[in-house]
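Visitor: Model the following, please.
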Amino acid sequence: MKFMVIVKANGDTEAGVMPSTETLAAMGKFNEEMVKAGVMQAGEGLHPTSKGARVKYAGGQGTVTHGPFGLSGDLACGFWLIETKSLDEAIGWMKRAPFDSGSEIEIRQVFSADDFGDALTPELRERGERLRAQAGKK
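Guide: Take a look at the predicted model:
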């Protein structure tokens, strides 16, 4: 099962405060453990929302709003894409993440092709697989 682990932003991450050398080293060690265990597929930190934008769609049109965005609890400052046997295993890994007090993450299962049932025709499935393979080569 694949999971997207969303690291929630806070005042420091939104202010662009960079992690210390010690924090970077601890996070690197944690990431290395997940890679060696075959769990981690991707993971990155994100710049603050002041360097980002949102696109809201209505009537087939997209309207752009540039950041920064208010610290509402729904902002992300980083992510991991992991693969584990269960949500409980994903939680077990994430409980070991080297975060300070007050940090928060959200763990969400990623849809698999089988989750879409008959709506995902063989042609659509093949197209999706081909696109994922092409994207993985970059």
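Visitor: use CA for all of it now, contacts and neighbours both
Guide: Noted.
Visitor: just the strands in the protein please.
Guide: Remark: strands assigned in the chain by DSSP state E are 2-8, 40-45, 53-58, 61-66, 76-83, 105-109.
Visitor: Of all these, which one is nearest Leu124?
Guide: Nearest of the strands of the chain to Leu124, taken as Cα to Cα: strand 2-8 at 20.4 Å.
Visitor: Now the residue minimising distance to the centre of the chain: closest residue in space, sequence neighbours ignored.
Guide: Nearest to the mean C-alpha position of the chain, by Cα atoms, centre = their mean, lies Phe79 at 3.2 Å. Spatial nearest neighbour of Phe79, excluding adjacent residues (Cα to Cα, 6 or more residues apart in numbering): Ile6 at 4.6 Å.
Visitor: one more to put side by side:
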Amino acid sequence: MRFMIIVKADKNSEAGIMPSEQMLADMGRFNEELVKAGVMLAGEGLHPSSKGARVRFSGKDRSVTDGPFAETKELIAGFWLWQCASLQEAIDWVKRCPNPMLGESEIEIRQVFEAEDFGDAFTPELREQEERLRAEITRQSGQ
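Guide: Next comes the predicted model:
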């Protein structure tokens, strides 16, 4: 199972305060453990929402709102994509993670949908398209 591990933003990450050398070293060690265990598929930090935008959909209309966004607790400062056997394994890994923020912080764990989760609505044609797109992404990234 794949899980997205979502590191919630705080006032410091939204202010653009960069992590200390110690925090980067601690996270580097943790990421190394994840990679060696075959858990980590991807992971990145994100710039503050002041450098982002949101696109709102209403039928065929689109509207764009530039950051920053007010509700810090709803914002994301970074993420990992992990391969774990279960939600409990992902929880156990998160509990080992260094605190990603200077003060209190929160990390959310969400399972990623897999093809079989969509049942009959994911027709053979759609499955083939998905496989073709994934193969192209792999080709483009040189993996």
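Visitor: How alike are these chains, TM-score-wise?
Guide: The pair, once superposed, lands on a TM-score of 0.97 when counted by TM-score structural alignment, normalised by the length of the first structure; 138 aligned residues with a Cα RMSD of 1.0 Å.
Visitor: Just confirm the residue nearest to Phe79 of the first structure contacts Ala76, I think it does.
Guide: Yes: taking contacts as Cα atoms under 8 Å, Ile6 of the first structure lies within contact range of Ala76: 6.3 Å.
Visitor: show me what contacts the closest residue to His66 of the first structure other than its chain neighbours?
Guide: With sequence-adjacent residues excluded and distances taken as Cα to Cα, 6+ apart, His66 of the first structure is closest to Ala53, at 4.1 Å. When contacts are counted by Cα atoms under 8 Å, 6 or more residues apart in numbering, Ala53 of the first structure touches Val64, Thr65, His66, Gly67, Pro68.
Visitor: same thing but at 6 Å, please
Guide: Thr65, His66, Gly67 (Cα atoms under 6 Å, 6 or more residues apart in numbering).
Visitor: Pretty sure the residue nearest to the centre of the first structure sits against Ala42.
Guide: No: Phe79 of the first structure is not in contact with Ala42 according to Cα atoms under 6 Å; the separation is 8.1 Å.
Visitor: Residue in the first structure paired with Thr123 of the second structure?
Guide: By TM-score structural alignment, Thr123 of the second structure lines up with Thr121 in the first structure.
Visitor: Considering the contacts of Ala53 of the first structure, which are maintained in the second structure?
Guide: Retained contacts for these in the second structure, judged by both residues aligned by TM-score structural alignment, their matches' Cα atoms under 6 Å, are Thr65, His66, Gly67.
Visitor: Narrow these to those that are buried.
Guide: In these, burial by neighbour count holds for no member, counting by 16 or more other Cα atoms under 10 Å.
Visitor: can you redo the residues you listed as a markdown table with distance to Ala15 of the first structure?
Guide: Below are these laid out as a markdown table (distance: Cα to Cα, whole Å):
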| residue | distance to Ala15 of the first structure |
| --- | --- |
| Thr65 | 19 |
| His66 | 16 |
| Gly67 | 12 |
